[in-house]
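A.B. asks: sharing a model that was predicted from the sequence below.
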Amino acid sequence: MQSLIGTGVALVTPFKKDFSVDVEALKAIVNFQIDNGIDYLVILGTTAESATLSKAEKELVIKTIVDTNNGRLPLVLGVGSNNTAEVVEELKSRDFSDFVAILSVSPYYNKPTQEGIYQHFKAIAEASPIPVILYNVPGRTASNILPSTIIRLANDFKNVVAVKEAAGDIVQAMKLIQDKPKDFLVISGDDMVTLPMVLAGGAGVISVIAEGFPKQFSEMVHLGLNKRVDDAYKIHYLLAESIDMIFEQGNPAGIKEVFKALGLSENIVRLPLVNVNEDLANRLHNFTNKISKM
């Protein structure tokens, strides 16, 4: 899965002032990623506000991104739920010819045991016609996929090819990297620890901040992959402040404010999310303007 090495971005869904999907802004955002060195695109992840999109809106988002991308970058589709049967049904009914893999989040709210998590992803692996990226994000799911469970899945199913590891625990990430099968990819799901994970043997990132600063963040990841440590850390510390800021009042409210500063889209999110406050908006605009002039 060489196409999943480097910098992927979890695309937002831009909205108009009437809260409808802003198709033209979405096209502009996709082209902005492609023109600035991003390696692959992730559709309908958490950052896309997929929880508040209707089925028809999800299909519109998918079609818009697929058509705009036009085969230029590999595409990953978010297919996850805390209802295992629902995921399996989608995997059996959807056309995945435009995608290199799915990204599937660990079941949220139900709080399954490690065996329950294993059986959930076993069902997904057996049903999926394309490779599967596991997504471990305990801050959203209320349960952590232990390294032993991830390694078990990686060894048992050849199409379980990677994990997006967003526990924010560098020790856990290093344990995964140490014990994983040779070709299994450990992908950072936490922007702030991306570079340390890459230098430890990780495969890259599925990022939020990289959407706003794709050229810089992608360069940092590639420098890290090439073990150019000092050069990579210069970019890390340049962007570190912005990583804290975009998550300070929730995702994707922060990154949407960056897009507003860049003139790519409005800063509109759907309830129960709300926009960042004026103070954070000003700080994000100032940072974005500073980076844009560099």
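C.D. replies: Now that the structure is in, tell me what you want to look at. Residues are numbered from 1 along each chain as shown.
A.B. asks: going forward, measure contacts between C-alpha atoms and count neighbours the same way
C.D. replies: OK.
A.B. asks: which residues in the chain form strands?
C.D. replies: Secondary structure of the chain by DSSP state E: the strands cover 6-10, 40-43, 75-78, 101-105, 132-136, 160-165, 185-188, 204-207.
A.B. asks: turn these into TSV, columns for distance to residue 198 and mean neighbour count.
C.D. replies: Output for the strands of the chain, formatted as TSV (distance: least, C-alpha to C-alpha, whole Å; neighbours: other C-alpha atoms under 10 Å):
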stretch	distance to residue 198	mean neighbour count
strand 6-10	9	27
strand 40-43	17	24
strand 75-78	20	23
strand 101-105	20	24
strand 132-136	17	25
strand 160-165	12	25
strand 185-188	8	28
strand 204-207	6	28
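A.B. asks: tell me which of these sits nearest to residue 174.
C.D. replies: Nearest of those to residue 174, taken as C-alpha to C-alpha: strand 185-188 at 9.2 Å.
A.B. asks: take a look at this one as well, against the first:
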Amino acid sequence: MSVSVGNDAADSARHRQALADLEAFSRSQEPGVWPHLDKAEIIAEMRSHLRNPFTVNQGQQPFCGPASILFELIRKLPQRYVTLTRALFETGGFQGHSRQIQTSEALRQASQGNLRMGPADWMILATLRESENLIFPVEPNAPEIVRNLAGMTKSWEMKGWVREILGYRHVDYRHTYVLRDLSALRHSQEVLNRGGVAFGLITASTLLTDKPAKIAVPEHWIAIVGNVSIQKGSFGRHDSGHVSFDCFTWAKRMTVDADEGPFEDAFWGVVLGWN
């Protein structure tokens, strides 16, 4: 299973097949193994996502990394999205690129009440979050600030999902803790142009709100989707340039628009996947 650069006709055919597969899922009499999740709600939510992947919603849960992966799965591999979600609902697991991903009975039983998001998103995002610490070994050479982050997906786990869920053959992480921010962003656009994916690790309040963080820390993953613009600064003033790009996060398309200095302070690295 791999991702290739698509065209409008091929994308349209994939989308039609995904909708047909979703209809088959809705008619299936196979019982689910998530006793507290409603199948009709799951089908409706999936149909909405196939119409507009930007509706993927992490709610108030710390699922920004898995949500970014899910967004690109729906955008680039809609048929696989339906197949994966159906398998997860009916069997409690799904086949990744190289391994079986299986949920725990405890997670399936606990998935009830106020999930803070729709049941389809919860089922996938909670599964990824539960399993990532178990199947992806810690990268000992990763910067300490990343290794010590609690409660969020790490860079090596994002790399793992780019392989296991999205099926890209080439996966790389470029950290930008010491310069190279603009180079990494420029390379992200090149990867996107070739049909790949780019996931940025940022300080969200600095780049996505009007309330910059007093102390910048890497704490939020976004999916970079394009329109990268880099304006070089004046000679001798390394932080006088300006950058902008579009991204997916928080169930919508957003635009990062920042001066070079704040961008360098709040852009920590990027995970890339391409074929």
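C.D. replies: Nice, I can see it. Just so you know, these numbers come straight off a predicted model, no measurement behind them.
A.B. asks: and the TM-score between them?
C.D. replies: TM-score of the superposed chains, computed with TM-score structural alignment, normalised by the length of structure 2, equals 0.26; 131 aligned residues with a C-alpha RMSD of 6.5 Å.
A.B. asks: returning to that earlier point: could I get the strands of structure 1 as TSV with distance to residue 117 of structure 1?
C.D. replies: Output for the strands of structure 1, formatted as TSV (distance: least, C-alpha to C-alpha, whole Å):
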stretch	distance to residue 117 of structure 1
strand 6-10	23
strand 40-43	23
strand 75-78	17
strand 101-105	10
strand 132-136	11
strand 160-165	14
strand 185-188	18
strand 204-207	22
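A.B. asks: for residue 122 of structure 1, which of those strands is the nearest?
C.D. replies: For those, the distance to residue 122 of structure 1 is smallest for strand 160-165, at 9.3 Å, taking C-alpha to C-alpha.
A.B. asks: quick one, strands of structure 2?
C.D. replies: Here structure 2 has its strands, by DSSP E, at 93-95, 100-102, 170-175, 197-202, 220-231, 242-249, 252-259, 267-274.
A.B. asks: most tightly packed of those strands?
C.D. replies: Of the strands of structure 2, the one with the most neighbours on average (mean count of other C-alpha atoms under 10 Å) is strand 197-202, at a mean of 26.
A.B. asks: now do that one: which elements does it pack against?
C.D. replies: Applying 3 or more C-alpha pairs under 8 Å, 6 or more residues apart in numbering; DSSP states H and E, we find strand 197-202 of structure 2 packed against helix 181-193, strand 220-231, strand 267-274.
A.B. asks: with distance to residue 159 of structure 2 as added columns, please give those in TSV.
C.D. replies: Shown next, in TSV, are these (distance: least, C-alpha to C-alpha, whole Å):
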stretch	distance to residue 159 of structure 2
helix 181-193	15
strand 220-231	12
strand 267-274	6
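A.B. asks: so which of the ones you listed gets nearest residue 256 of structure 2?
C.D. replies: Counting by C-alpha to C-alpha, residue 256 of structure 2 lies closest to strand 220-231 out of those; the figure is 9.5 Å.
A.B. asks: helices or strands next to that closest one in the packing?
C.D. replies: Applying 3+ C-alpha pairs under 8 Å, 6+ apart, we find strand 220-231 of structure 2 packed against helix 64-76, helix 181-193, strand 197-202, strand 242-249.
A.B. asks: out of those, which is closest to residue 131 of structure 2?
C.D. replies: Across those, closest to residue 131 of structure 2 is helix 64-76 (C-alpha to C-alpha), at 11.1 Å.
A.B. asks: ok, residue 284 of structure 1 to residue 237 of structure 1 distance?
C.D. replies: Separation of residue 284 of structure 1 from residue 237 of structure 1 (C-alpha to C-alpha, to the nearest Å): 16 Å.
A.B. asks: who's more crowded, those two?
C.D. replies: Using other C-alpha atoms under 10 Å as the criterion, residue 284 of structure 1 and residue 237 rank with residue 284 on top: 24 against 11.
A.B. asks: what sits against that one?
C.D. replies: For residue 284 of structure 1, the contacting residues are 242, 245-246, 254, 257-258, 261, by C-alpha atoms under 8 Å, 6 or more residues apart in numbering.
A.B. asks: residue 90 of structure 1: which of those residues is nearest?
C.D. replies: Proximity to residue 90 of structure 1 was ranked across the contacts of residue 284 of structure 1 by C-alpha to C-alpha; first place goes to residue 254, at 30.9 Å.
A.B. asks: which non-adjacent residue is nearest the closest one?
C.D. replies: Counting by C-alpha to C-alpha, 6 or more residues apart in numbering, the nearest residue to residue 254 of structure 1 once its immediate chain neighbours are dropped is residue 246, at 3.9 Å.
A.B. asks: returning to that earlier point: so can I have CSV of the strands of structure 2 showing distance to residue 131 of structure 2?
C.D. replies: Formatted as CSV, those follow (distance: least, C-alpha to C-alpha, whole Å):
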stretch, distance to residue 131 of structure 2
strand 93-95, 11
strand 100-102, 7
strand 170-175, 20
strand 197-202, 20
strand 220-231, 18
strand 242-249, 22
strand 252-259, 26
strand 267-274, 19
